[in-house]
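[1] Sequence first, then the predicted structure, then my questions.
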Amino acid sequence: MMTADYLKDPSGRKYRVRNNVDCKSSNVVYAVNCRPCLRYVYVGETGGTLYQRHLLNLSRIHTQHSDPVAEHFCTDGHSMDEFRIMGLEILSGSDEYRKTMEQLW
């Protein structure tokens, strides 16, 4: 799992990471980083733990599932080894609130 004080989008804007998120944290917004691309390729949310979401993403990559994360890491020159996940924010509130915060990130 990656840690950082901020997330930088493709245009170079920086967004401060708001909480100290670890793999046991639940109800979080997270980002997926691709090491060869040197960028974040996806922002998502989960009501479960960040660890559970990490395993689900890796499983989807392994089975070549049709979702944005799996499709990115199944392209030429990519593999599961380049997949990195970083927690951005721990939330309290409803699923709807978490999904709204995901969109804001």
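    Received it, and whenever you're ready, just let me know what you need. Residues are numbered from 1 along each chain as shown.
[2] from here on, contacts and neighbour counts on C-alpha atoms
    Noted.
[3] residues in contact with the spatially most distant residue from the centre of the chain?
    Ranking residues of the chain by C-alpha distance from their mean position (C-alpha atoms, centre = their mean) puts Asp76 at the top, at 20.8 Å. Residues counted as contacts of Asp76 (C-alpha atoms under 8 Å, 6 or more residues apart in numbering): none.
[4] which non-adjacent residue is nearest Arg35?
    Glu82 (5.1 Å; C-alpha to C-alpha, 6 or more residues apart in numbering).
[5] Second structure follows, compare the two:
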Amino acid sequence: MFFRKPNMSGPCGAQRCAICPYMMKAEYFTDPSGRKYSVRNNVDCKSSNVVYAVHCRRCRRFVYVGETGGTLYQRHLLNLSRIRTQHSDPVAEHFFTDGHSMDDFQIMGLEKLSGSDEYRKTMEQLWKSNLRTYRPYGINVKE
């Protein structure tokens, strides 16, 4: 009998990948009410066209949801650089203020999509709402 491996978010496994240490390995994730969701398609550092969440170990929750048409690797190299240089954007500021550090930064791929940029951005908005990452609960800002 054939069993399909579950979809999951996790590291790509490349030896010198700078993002792998920050990737959460999971098949499921939960929203603040405890509702459980499955990762949609396999997502790793090298995946593109992705909706992702930033998790804070210190806060013990998802604090930000974003999307990228590029790879998670490219997107989060930028985030890590901004945290290190104390850049003034919401993600970076969260991880260099109030006792936080880069050690608290984690990435979860929520879903890998096929389709248009517009569809990816629509799904990003849905996940921001489901995971309650808009201020004051998280660091996303309503546009």
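    Thanks, I have the structure now. Small disclaimer: the values here were computed from a predicted structure and weren't measured.
[6] ok so, going back, to which residue of structure 2 is the residue nearest to Arg35 of structure 1 aligned?
    If you follow Glu82 of structure 1 across to structure 2 using TM-score structural alignment, you land on Asp104.
[7] Pro36 of structure 1 too?
    Checking TM-score structural alignment: Pro36 of structure 1 goes with Arg58.
[8] OK, contacts around the most centrally placed residue in structure 2?
    Central residue check for structure 2 by C-alpha atoms, centre = their mean: the C-alpha nearest the mean position is that of Ala53, 2.5 Å away. By C-alpha under 8 Å, 6+ apart, the contact set of Ala53 of structure 2 is Phe62, Val63, Tyr64, Val65, Gly66, Ile107, Met108, Gly109, Leu110.
[9] and the helix ranked longest in structure 1, which stretch of structure 2?
    For structure 1, the longest helix by residue count, based on DSSP state H, is helix 50-62. The alignment of helix 50-62 of structure 1 onto structure 2 (TM-score structural alignment) covers residues 72-84.
[10] distance from the matching stretch to structure 1 after superposition?
    Between stretch 72-84 of structure 2 and the aligned residues of structure 1, the post-superposition mean distance stands at 1.0 Å (mean C-alpha distance after the TM-score superposition for structure 1).
[11] In structure 1, what residue spans correspond to strands?
    Secondary structure of structure 1 (DSSP state E): strands located at 6-8, 14-16, 26-34, 39-49, 83-90.
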